[in-house]
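Q: no FASTA, just this:
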C-alpha cells in the first residue's frame, strides 16, 4: 500500500473499522492549534528580516536523537529533519522521503528519498546514510531516544542512493509515527563519526534543515541563519524553498514575566509559554496575537513507581489519586486555560478514552478509608499518617530542566491538600537532570512528573508503561499485562482493534493509579501582529520551527 492512496489501505479494513477511521480523521482535524481571529496583520509572506523568540527553557541537549526535552524541539527542528512529516489531520506527508509503500503484511516499508537534499556541510543525503542512522538507533549499546520507537525494526537495505527498504520484525502501526519523530531526525555522516554526545550546537552537529547555527551563547541565546539552497520542506509546510527569515534568534528567558515584558516592550517578537495571568496582555489586544497548540500527547501526570514503598501498595496510590479536588486546583491556577485530565491521552487525540471522564478523583472519604485499610492509622505531631513509627511519605523527584508552566506550583498545591485531607506527605523535590538519570539507571525513581509529545499513543505508552520504555526498562514483573496490550495496539493498522487495546491501557494505568493524569497542557504563543506564519508541529504538540515564519518590515 502507498501513503498517497488511502483507498488501498481501506480495502484491508472492515466496515466497522472504516467508521472508526472516519471518526479518527475528523478528530485529528482539531489538532492544529488556534489563534485570535484576524490577530495577525501580516497577511502576505515577506522574505528577509529577522525574528527573536523569548523561550522559557534552554535546551539541555541540541542533539535531536538524544534530547528528551519538549521545549528544545522547536529550536532543534530548525536544523534537524525526519524522513516523513505529519499534518494536522493525522496524515503522514513527504519530507526527506518523497513517497513510500507498505507491504500487504505491513512489515516492509520502502522509502523513496528525494534526490536533491543536502546536509548543511554539502554532503548529499543518500539511503545509505539513513540506514546508518537507523541502525544506530537499535544498536545493542544505543542510548538514543528513537530506540523505543524502533523496537520492531529488524534491518534496512539501501538498494540504491534514493531507495531504502526497511524490514520490521512484526507489524507496527506506530512505525511511521516513530519515523516522523524528532528523535529519528537524520544526521550527517560527519556527526555520526564524531565523538561524544553532540549535545552542544557545534560544527559537528549537522542536519538537513532550513537553518544552520550562526552563533550560540550558552545560557543566553542561539541564532540561526537560513540556507539559501534549501528546497525540501515537509508536505505540511506553508511554503517551499528557502526560509523567509534571514536569521532567527532564540533568547533564553526562563521567567514568564520577563518574557511577557520583553514582548510588550518590543525586545522580542514572539514568546512561548505565556503565563496565565499574562494572557490578557496579548489575547484580543491590538498589535499582538495569541495562539494555542494541540493537545494530543500525554497529560501532565504523576508516574508512580509501583516497586517503591509505600507506593507499592495500590491502596496508597489510589488514595493519593483521589485525596484532593483536582478540578479546583487546576481551575484556580490555570483559570480555564487548560483542561483537567482523566486519561493519559490528550482530548484532541482520536484515541482519547472518553469513558474515563468523571470516574475518579476528589473522593477524600474513600481515600482515607483506603489508607486505614492499608494500616496507616497513626498520626504524628504534624498531622501526617504513620505506620510502625514511619511517616506516610511519597517523594516526587522533578528534574529541574523539565519544569515549566508553573507545574511545580501545582505540585505544591496538591501537596498541601493531601496533607490537609488525608495526612499524606507528598515530598516534592526539584532535582538535577543527572540525579534523575541516575535514578532511572538504578530503577530507584519514585514519582516522575512529565508529559510526552507524540501524537501516536502506542509510542507514548511504550515509553512510560512497558518494559521496553525508559521508566520500567526490563521490569516485566510489573509491566506484563501492559506489555501485551501495547503490543496488541501496534500489531495492526486496523483502528478498531487499536482503539480497543489503547482504551484498555488508559483504564488500567489510571485504575491502579500507577499513573495520575493532572491536566492537558497546551503550548501558548504570543507575538507581534506583524509576525506571520506561526504554526505548531502536530507530531510534537509544540511550536514548529521558524521555517514558515515571516515578519513585515
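A: Right, received. Where do you want to start? Quick caveat, the model's predicted, so the values are computed rather than measured.
Q: CA atoms for contacts and neighbours, from now on please.
A: OK.
Q: What count of nearby residues applies to residue 354?
A: For residue 354, the neighbour count with other CA atoms under 10 Å is 11.
Q: Let me fix that, I meant to ask about residue 116.
A: If we define neighbours as other CA under 10 Å, then residue 116 has 12 of them.
Q: Apart from its neighbours in sequence, what residue is nearest residue 440?
A: residue 471 (6.6 Å; CA to CA, 6 or more residues apart in numbering).
Q: next, the one to line up against it:
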C-alpha cells in the first residue's frame, strides 16, 4: 500500500513537473492582426502596402534591405562596389541561398527579377526605379553588374523595397497566391477573408539570425471594435497597426497588453485633380489649405495622435523642413483668395474617400471647415483598394480624394507623368533629377528641402498629418518593430519572452 501511495505521489509530481515545464517553455507561434487583407501576395506586381506587410522580409528578400532604423543593409547581395562615375554597380551575391522550392539563388535569378521588374510589360508598382538601368551582366554565378544610363543616387535604397524582391523564375507567375521566396518563413496557406499562415523555413540561409517562431498567422480584422475584442480575448497576439486611436485608452490597466506609439511614413494628404477646375487654379488650392486647421483635423480624425505636415514629407526623412507655416489656418484670408480667384460664393465638389476610418473622419472634418468659407464638399465613399485604384489612381476621375501615402521618401510621385494629382512643374522635376545625379547626402538633403518648399507653395494636395504607428500587443512578445521606416511586419527577430 505504501508502495502504491508512493507511486501515486510520484506520478502526481511527475505530472506537475511536466505541466511546469510546458508552461515555462516559450511559445513559438504568433497571430498578428491586420486591418486590410491584401488582394495578392506578390509585392512586385501590385502597390497596396498590405502585400508587403505580410510578405516582405518574411517570405521575400532583396539584394539589399531596409533595417528598422531605415538604413540600407546587405541582404542577398553581401557587398557591392560603385564606380567613381556612379554608372556601374557590381554586386557580390551570397552563395548557398535557396528558395523555398529548393531552387538555388544566383546572378541569373537576380537578373531575371530585375528584368521582370523593368521590362516593357512590367506591372511592377515601382517600375520607374529601374529606369536608370541600361544593361545587366552576370560574369559568374555570384556576380551581378548593373550598368546605368545615368546616376541613380537612391538605387541601393530602392533595391531594398518590397517591390524589388527577388523572385524565382519558375514560380514567379504564381506568387500572387502561392509566394516562393528566400526568407525565414515559408508560405503555408491563405484562407481568403480570414488569414495567411506561414511556417519557419528550416533551410534559411542566414544562420546568424536565430528565428524563434515556428509558425505565424496574419489574421485580417477590419472592424476596430473587433480588433480590440480579439486582442483582449487573446485571439490575436499583436496588432502592430491598431486601427482605432479612440480605443487606445481602453487598454489602460490591462496587465497583459502593452501599447507602443511609434513613427510611420503614413502621410495623410487630400489630393486634388490639378487639371480639373477649379483645382487647376493654384489660388483655389492655396485657399483650401488655409481653410484647414490641422490640429482640429488630427483631433477629429485620429484622436489627437499625429504630426502636422506642410509638404509631402515626414519628420523622419532626411532633409525635412517644417512648412506648416507656409499656409497656416486663416479662414478670412482663404475666403479673400477664393474671391480673387473668381469664386466669391464658393463652389461645390466631391471628395472620393476610401472606407478606412481615418479617411472618412478626415473628410467629415474638412467638410465642416470648407463650409466656413462657402465651399460645399460632398463625400463619396469609395471602396479601397479596388475601386479607388481604378477610379482615382489609374483613371484620375475625381475632384479630390484622401489617402495615407505609406511609401517612404516618395516625394518624387509629383514628378510622375501621369499620376493621379495631374501636377506638372518642370522646376520640381529638375530638382528630383538633381537628387539622383548626386550621391552626396548633404546635397541631396538640400535639394529635398527645395522640393518640399515648392509643393508647400503650389499645394497640389492638402498636406494634413503623419499617422503614428499605434501598436498593441502582448507584453511578452518581443522583437516587433516599434517604428515603421517602411510598411512591414518583420517577424525575423520576433519571439516570446521566456
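A: Here it is on my side, so go on. Here the structure is a predicted model, which means the values were calculated and not measured.
Q: Show me what the residue nearest to residue 440 of structure 1 aligns to in structure 2.
A: Alignment note (TM-score structural alignment): residue 471 of structure 1 maps to residue 420 of structure 2.
Q: ok, now residue 185 of structure 1?
A: For residue 185 of structure 1, the residue aligned by TM-score structural alignment is residue 165.
Q: Could you look up the SS state of the residue nearest the centre of structure 1?
A: Centroid-nearest residue in structure 1: residue 453, 1.2 Å away (criterion: CA atoms, centre = their mean). Secondary structure, DSSP: H, G, I helix; E, B strand; the rest coil: residue 453 of structure 1 is coil.
Q: Would you check how far apart whatever residue of structure 1 lines up with residue 308 of structure 2 and residue 70 of structure 1 are?
A: Taking TM-score structural alignment, the alignment pairs residue 308 of structure 2 with residue 340 from structure 1. Separation of residue 340 of structure 1 from residue 70 of structure 1 (CA to CA, to the nearest Å): 20 Å.
Q: more crowded one of the two?
A: Legend: neighbour count by other CA under 10 Å for residue 340 of structure 1 and residue 70, higher for residue 340 (22 against 18).
Q: What sits closest to the more buried one if chain neighbours are left out?
A: Nearest non-adjacent residue to residue 340 of structure 1, counting by CA to CA, 6+ apart: residue 519, 4.3 Å away.
Q: Quick one: map the one you found onto structure 2.
A: Per TM-score structural alignment, residue 519 of structure 1 is aligned with residue 465.
Q: So which residues make contact with the longest helix seen in structure 2?
A: Counting residues, the longest helix in structure 2 under DSSP state H turns out to be helix 2-24. Applying CA atoms under 8 Å, 6 or more residues apart in numbering, the contact partners of helix 2-24 of structure 2 are residue 498.
Q: for the helix or strand just after that helix, the distance to its chain's centre please.
A: Next in sequence after helix 2-24 of structure 2, counting helices and strands by DSSP states H and E, comes strand 29-34. Centroid displacement of strand 29-34 of structure 2 relative to its chain, using CA atoms, centre = their mean, to the nearest Å, is 18 Å.
Q: corresponding residues in structure 1 for strand 29-34 of structure 2?
A: Under TM-score structural alignment, the match for strand 29-34 of structure 2 is residues 50-55.
Q: mean deviation of that stretch from structure 2?
A: After superposition onto structure 2, the mean distance of stretch 50-55 of structure 1 to its aligned counterpart is 1.2 Å, using mean CA distance after the TM-score superposition for structure 1.
Q: Show me what counts as buried in that stretch.
A: For stretch 50-55 of structure 1, burial by neighbour count (16 or more other CA atoms under 10 Å) applies to 50, 51, 52, 53, 54, 55.
Q: Perfect, I'm done here.
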